[in-house]
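1. Below is the structure, and that's it, no one-letter string:
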């Protein structure tokens, strides 16, 4: 992606899409210049997609949350028989993410075991603590409400992942911390992973790097938009 024999110039900073071949993927690539180019492109794309999400009105965000909840409820019912008795990891919404807390409470009421991800150690896989509507939340990393340390620690069978951007290959553009990829790589057996995003946040590629792990499905306000047939 980068020619180290001459200085790198970019056609349209800060977006580097013109400098990256969308069809290129070397699973063994460790070239630092390529990694930097991809990181800079992703930072620019995150800002663009965050802007689209932030521009939604309160009413539009609420409608998106309702639509995603409806589609996700149907997916879990159809593919996992409603997930009763299974551990399903959700998320507490931040930064304009689709709000699924009503669906979390609904699932809990019918016997789904709800968990939330926790950062216990920086740059390490997430852990998961049990949540119920009665859980007294505390402030965790990035000031996000989380179940308290005494809450039961569980391992998810199904996990939801909010996404800033997504591809039809089920790759996820997240916030860049790498926590979700580390977690999927560490869990054995690996849970079914479902990305949650706006339909308009679809992108052609994230320029996958060796550490990027594709999800199993993507559910948006327009329904189930992507699904991998092999895991």
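-> Nice, thanks for sending it over. No experiment lies behind these values; they were computed from the predicted model shown.
2. going forward, measure contacts between C-alpha atoms and count neighbours the same way
-> Noted.
3. Tell me where the protein has strands.
-> 87-89, 113-118, 127-131, 138-139, 145-146, 153-154, 158-162, 165-166, 172-173, 192-197, 217-220, 223-227 (DSSP state E).
4. Tell me which of those sits most buried.
-> Stretch with highest mean neighbour count among the strands of the chain: strand 165-166 (a mean of 30; mean count of other Cα atoms under 10 Å).
5. Quick one: list the elements packing against that strand.
-> strand 172-173 (3 or more Cα pairs under 8 Å, 6 or more residues apart in numbering; DSSP states H and E).
6. what does the strand it packs on contact?
-> The contact list for strand 172-173, computed with Cα atoms under 8 Å, 6 or more residues apart in numbering, reads 42, 46, 163-166, 195, 206, 214-215.
7. and those residues as a markdown table, adding distance to residue 182?
-> Below are the contacts of strand 172-173 laid out as a markdown table (distance: Cα to Cα, whole Å):
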| residue | distance to residue 182 |
| --- | --- |
| 42 | 18 |
| 46 | 20 |
| 163 | 16 |
| 164 | 18 |
| 165 | 18 |
| 166 | 18 |
| 195 | 16 |
| 206 | 17 |
| 214 | 12 |
| 215 | 13 |
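8. just the buried members of the residues you listed?
-> For the contacts of strand 172-173, a neighbour count by 16 or more other Cα atoms under 10 Å gives the buried set as 42, 46, 163-166, 195, 206, 214-215.
9. List just the nearest of these to residue 88.
-> Closest to residue 88 out of the buried ones among the contacts of strand 172-173 is residue 195 (13.1 Å), distances taken as Cα to Cα.
10. Isn't that closest one up against residue 221?
-> No: the pair residue 195 and residue 221 does not pass the contact test of Cα atoms under 8 Å, sitting 11.8 Å apart.
11. Sort out for me which of the buried ones among the contacts of strand 172-173 are in helices.
-> 42, 46 (DSSP state H).
12. ranges for the helices of this structure?
-> 32-54, 58-80, 101-109, 179-186.
13. which of the residues in the shortest one are buried?
-> By neighbour count, and taking 16+ other Cα under 10 Å as the criterion, the buried residues in helix 179-186 are 179-184.
14. cool, and the third one?
-> Neighbour counts using 16+ other Cα under 10 Å place 101, 103-105, 107-108 of helix 101-109 among the buried residues.
15. Pull the residues that contact it.
-> Contacts of helix 101-109 (Cα under 8 Å, 6+ apart): 69, 73, 90, 92, 113-114, 132-133.
16. adding another structure so you can compare the two:
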């Protein structure tokens, strides 16, 4: 068990599955899906390399600006369960901001893979709590009662004007959102340079309610959430 992990660089920042390795023809998918899948793999590599090449000091400054925007869209009294993430491979590090959420009454959660190809579960975590390496070496809380998040904050590799998120391609995030009996408020976060024209969304892709970057915030649907006064994404 470990109580603190820094600067780890596993293969995935979000758990992956093997669906992308199955022949699309076997799954009943056509050439269009194969072409989009190939394009996404190239685009992921490009965007991840761009993020990795961004100097640490610049990423930290962008993250501080991003957190200020998150503070603007969330209410001062935040007595809710909020799922965040353990930062990997240049993703915004929100752990300091998580402490401020706790001061505002929030219960902060981290996602946990219990079984491959199944929806994630969520356990509470705060600085100092023990962590262990879960699936794909991602740090997860050692113990804690499972909670359903009322707000989910997830990193993006890329995003578009429809508030669609390009992730690692494992399917865990969309699978988890689809399994919720009551959908939480879902916020994708990243840096402004991760914006792309379109992720070419497919039937299984679930859009975010909101995308927040260091320079902008975009709301897809109103009124559905705690949010108001932000640019509405084009559907």
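-> Alright, I've got the coordinates. These figures come from a predicted structure and were not determined experimentally.
17. ok, back up a step: want to throw the strands of the first structure into CSV with distance to residue 38 of the first structure?
-> Converted to CSV, the strands of the first structure look like this (distance: least, Cα to Cα, whole Å):
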stretch, distance to residue 38 of the first structure
strand 87-89, 29
strand 113-118, 27
strand 127-131, 28
strand 138-139, 33
strand 145-146, 32
strand 153-154, 34
strand 158-162, 21
strand 165-166, 15
strand 172-173, 12
strand 192-197, 21
strand 217-220, 22
strand 223-227, 23
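18. Between the ones you listed, which one is closest to residue 58 of the first structure.
-> Going by Cα to Cα, the one of the strands of the first structure nearest residue 58 of the first structure is strand 192-197, 16.5 Å.
19. if you line the two up, which stretch of the second structure does the closest one fall on?
-> Counting by TM-score structural alignment, strand 192-197 of the first structure lines up with residues 185-190 of the second structure.
20. Same check on stretch 100-109 of the first structure?
-> Under TM-score structural alignment, the match for stretch 100-109 of the first structure is residues 94-103.
21. How far off centre is that stretch?
-> In terms of Cα atoms, centre = their mean, to the nearest Å, the centre of stretch 94-103 of the second structure is set 16 Å apart from its chain centre.
22. Kindly report the same for stretch 164-182 of the second structure.
-> 9 Å.
23. and that stretch, how far apart are its ends?
-> One end of stretch 164-182 of the second structure to the other measures 20 Å (Cα to Cα, to the nearest Å).
24. Equivalent analysis for stretch 163-175 of the second structure, please.
-> Counting by Cα to Cα, the terminal residues of stretch 163-175 of the second structure are separated by 17 Å.
25. what's the answer for stretch 152-165 of the second structure, then?
-> With Cα to Cα, one end of stretch 152-165 of the second structure sits 13 Å from the other.
26. likewise stretch 194-212 of the second structure?
-> End to end - Cα to Cα - stretch 194-212 of the second structure spans 11 Å.
27. got it, and stretch 173-185 of the second structure?
-> With Cα to Cα, one end of stretch 173-185 of the second structure sits 14 Å from the other.
28. same check, this time on stretch 205-212 of the second structure
-> 18 Å.
29. residue contacts, the corresponding residue of the second structure for residue 163 of the first structure?
-> Matched to the second structure by TM-score structural alignment, residue 163 of the first structure sits across from residue 156. Going by Cα under 8 Å, 6+ apart, residue 156 of the second structure touches 165-167, 188-190, 194.
30. Please pull up the equivalent of residue 35 of the second structure in the first structure.
-> By TM-score structural alignment, residue 35 of the second structure lines up with residue 37.
31. gap between that match and residue 44 of the first structure?
-> 11 Å.
32. before we move on, what about residue 210 of the first structure?
-> Counting by Cα to Cα - residue 210 of the first structure and residue 44 of the first structure are separated by 20 Å.
33. just residue 89 of the first structure next, same as before
-> Taken as Cα to Cα, the span from residue 89 of the first structure to residue 44 of the first structure is 29 Å.
34. Likewise for residue 128 of the first structure?
-> Residue 128 of the first structure is 31 Å from residue 44 of the first structure, by Cα to Cα.
35. One more: residue 105 of the first structure?
-> In terms of Cα to Cα, residue 105 of the first structure sits 36 Å off from residue 44 of the first structure.
36. Residue 175 of the first structure too?
-> In terms of Cα to Cα, residue 175 of the first structure sits 12 Å off from residue 44 of the first structure.
37. now swap in residue 153 of the first structure and tell me
-> Where residue 44 of the first structure is concerned, residue 153 of the first structure sits at a distance of 36 Å (Cα to Cα).
38. next one: residue 53 of the first structure
-> Applying Cα to Cα to residue 53 of the first structure and residue 44 of the first structure gives a distance of 15 Å.
39. go on, residue 118 of the first structure?
-> 27 Å.
40. likewise residue 79 of the first structure?
-> 36 Å.
41. Equivalent analysis for residue 196 of the first structure, please.
-> Residue 196 of the first structure is 21 Å from residue 44 of the first structure, by Cα to Cα.
42. Could you pull out the buried residues of stretch 137-157 of the first structure?
-> 145-148, 151, 153-157.
43. Ends of it, what's the gap?
-> 23 Å.
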